[in-house]
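Chemist: Predicted coordinates and the sequence they were generated for:
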Amino acid sequence: SASDGMKSRFTNIAFGWSINGDNLQRELGIANVKLVNDFVAMGYGLLTLREHEYLALNDVPREVDAPIATIGAGTGLGECFLTPSGESYECFPTEGGHCDYSPTTDIEFGPNKRLSTERIISGNGLASIYEHLAEKFPEKVNSTVHAEFESTDSLRGGVVGKNAGSDELCSQAMEIFVKGYGREAGNAALKYLPRGGLYITGGMAPKNLDFFTKKSWFLDALFDKGRVTPALKSVPIYLVLTEDLGERGAHYYSYQVRHK
């Protein structure tokens, strides 16, 4: 969701729900309410991380006082970046997840259909990739897996992830997903040059950890940027294991606001 500090309209809710900070102050009896973008909260949450809560995907040291960025796939796809501000950092929202998605293989979605990156790099996106493959290659469909997929009302991406180690189409869907995620993470790294760290957040990576750490799909796609690849080699890449950064970041931000 996008926010100006006191009013917020939810991007991904069809009915256009909105929240008004002034109304919340009155109705809840809270003196000061600030609304922040969900990934701004995620970004501030990065500042609370302990070493056991993330994995380093490459062997690159963090640069002190350099920008930090995060990209995270879960229900949708979010991105934000942080820059040094005094003794800490200030976080800025983006709507990077709604940029165009560019297929790179013949079996991905056709070039004449506009897709935002979030439509592919998210839990629902993983499900959409599987559906596309099942339609394109019906002879490869595992009837048991497909029945489980069809009977699940929500979180179908979880069915694909659960079966990606044993089912051919689920594995192929996961490969497309992880490589696409890597490409978009590489795009974020190029835009922000976050030598303080690019953090992979959200639920999709930790829930499918082996496909990010035991295979080279993600990093190979992230660094596949042609002549500017060397610029990315100085960016440390981290995969965050905890999924409560949003709550922690909101607490961190409220503490900072209160004590200014």
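Modeler: Ah, there it is.

Chemist: Only C-alpha atoms from now on, for both contacts and neighbour counts.
Modeler: OK.

Chemist: Go ahead and name everything in contact with whichever strand or helix holds residue 173.
Modeler: Using DSSP states H and E, residue 173 sits within helix 168-192. With C-alpha atoms under 8 Å, 6 or more residues apart in numbering as the test, helix 168-192 has contacts from 67-69, 71, 79, 81, 108, 117, 120-121, 125-126, 129-130, 133-134, 140-141, 160-161, 163-165, 198, 200, 211-212, 217-225, 231-232, 235.

Chemist: another one to put next to it:
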Amino acid sequence: MFEFPVLIGDIGGTNARFGLITEKGAEPRLLSHEATAEHPDPSHAIRAALAKGGDALPPPRSTILAMGGRVDGPEPQLTNADWRIGGERIAKDFGLSSAVVVNDYVPVAAGAADIEPHDLTPVGPSPTIPGGARVVLGPGTGFGAAALVPYAAHLAIVSTEAGHTDFGPTTDFEEKVWHALERVEGRITVEAVLSGPGLARLHAAVAHVRTGQPHEKIDPAAVTEAGLKASDPHAAEALELFGRLLGRVCGDLALTFLATSGVYIGGGIAPRIVKVLEESGFREAFERKAPFEQMMRQIPTSVITVHDPAFKGLAALANEGRRFVYHGQVWRKEG
């Protein structure tokens, strides 16, 4: 499906990571991490990444790019940045024979197919249940999710926009927090709460509820640091609430796809707060899905701790393309 060398890219709202697979079966070589805001368009960032690879770097012949956003139309736009990712335009800019653009959680799902135990940190029970569906998700700049579903001899990857579904409270305290939460375009969605900006919103809302006074948002990294050190009781409580809410959403997606082979949590936040997830009621919220608690107790939940998990998945898609079935924008040079 791909002519080697294959340029791979994981393009998010904050950073774009580029690499090169020089030949079939080879591991990807990281070229660079580029700040999205520092480049006017993806081709500009790719040129910078290829330049950092050095003169001895073989030029790419095809590309597969994962982007943080819905892949629809000839040039889909990143959800949390101004770039448009047009496969045909990028292919012509670099003289490529083909270009594929997919949602950023497609490669994370592909990578979960053969993920090694040492690349995971279990949260709760971790039985091995092969042959079932799996869900991958992650709170980061936004919230992404996809499912990996066995389909005959293939693995079907179902990308979702689960982060943009509505999200509501289930306890009296959560209801008070919801009243204080900042809306995003008039809504409270999964992403509006379970993301970096969402953690900042949760902290401000928890502080508002506890003090009775509106509270300014602070940087999400500062919320995490203060919460882990317990130097700010509102930050610690916001982190605990974040963990419980994440457990609930993980359980909802596990039910949606009957993900009996596991739920895998990526993104930039979860690896930093594993202890919080273990102690916050994450698993209790995950399992509280009557009348299916018994089934939920058997589904493992783990945090993906490997660096850049999308790269492993992009390599799998490039090297084992016929194993997977997935939606994406595909452009091939005629003739």
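Modeler: Cool, got the structure. Nothing here was measured: the structure is a model prediction, and the numbers come from that model.

Chemist: Any idea what the TM-score is?
Modeler: Once superposed, chain against chain, the TM-score is 0.85 (TM-score structural alignment, normalised by the length of structure 1); 247 aligned residues with a C-alpha RMSD of 2.7 Å.

Chemist: circling back: any of the contacts of helix 168-192 of structure 1 buried? List them.
Modeler: Those of the contacts of helix 168-192 of structure 1 that meet the buried threshold are 67-69, 71, 79, 81, 117, 120-121, 125-126, 129-130, 133-134, 141, 160-161, 164, 198, 200, 211-212, 217-219, 221-223, 225, 232, 235, by 16 or more other C-alpha atoms under 10 Å.

Chemist: which ones among the residues you listed are found in helices?
Modeler: Counting by DSSP state H, these place 125-126, 129-130, 133-134, 160-161, 211-212, 217-219, 221-222, 232 in helices.

Chemist: closest to residue 60 of structure 1 among these?
Modeler: residue 232 (10.5 Å; C-alpha to C-alpha).

Chemist: dump the residue contacts of the closest one.
Modeler: Taking C-alpha under 8 Å, 6+ apart, one finds 186, 189, 190, 193, 223 in contact with residue 232 of structure 1.

Chemist: what's the farthest-apart pair in the residues you listed?
Modeler: Across the contacts of residue 232 of structure 1 (C-alpha to C-alpha), the longest gap, 12.8 Å, separates 193 and 223.

Chemist: Neighbour-wise, which one of the contacts of residue 232 of structure 1 leads?
Modeler: With neighbours taken as other C-alpha atoms under 10 Å, the top of the contacts of residue 232 of structure 1 is residue 189, carrying 27 neighbours.

Chemist: Give the aligned equivalent of residue 181 of structure 1 in structure 2.
Modeler: Residue 181 of structure 1 maps onto residue 246 in structure 2 when the alignment is built from TM-score structural alignment.

Chemist: Over to residue 159 of structure 1?
Modeler: Match for residue 159 of structure 1 (TM-score structural alignment): residue 222.

Chemist: So the counterpart of residue 68 of structure 1 in structure 2 versus residue 11 of structure 2, what's the distance?
Modeler: If you follow residue 68 of structure 1 across to structure 2 using TM-score structural alignment, you land on residue 134. According to C-alpha to C-alpha, to the nearest Å, residue 134 of structure 2 stands 23 Å off from residue 11 of structure 2.

Chemist: Which stretches in structure 1 count as strands?
Modeler: Remark: strands assigned in structure 1 by DSSP state E are 2-3, 7-9, 18-20, 54-56, 68-73, 77-85, 88-93, 198-201, 237-240.

Chemist: Mind putting the ones you listed into JSON lines with distance to residue 246 of structure 1?
Modeler: Formatted as JSON lines, the strands of structure 1 follow (distance: least, C-alpha to C-alpha, whole Å):
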{"stretch": "strand 2-3", "distance to residue 246 of structure 1": "15"}
{"stretch": "strand 7-9", "distance to residue 246 of structure 1": "16"}
{"stretch": "strand 18-20", "distance to residue 246 of structure 1": "18"}
{"stretch": "strand 54-56", "distance to residue 246 of structure 1": "15"}
{"stretch": "strand 68-73", "distance to residue 246 of structure 1": "11"}
{"stretch": "strand 77-85", "distance to residue 246 of structure 1": "12"}
{"stretch": "strand 88-93", "distance to residue 246 of structure 1": "13"}
{"stretch": "strand 198-201", "distance to residue 246 of structure 1": "10"}
{"stretch": "strand 237-240", "distance to residue 246 of structure 1": "12"}
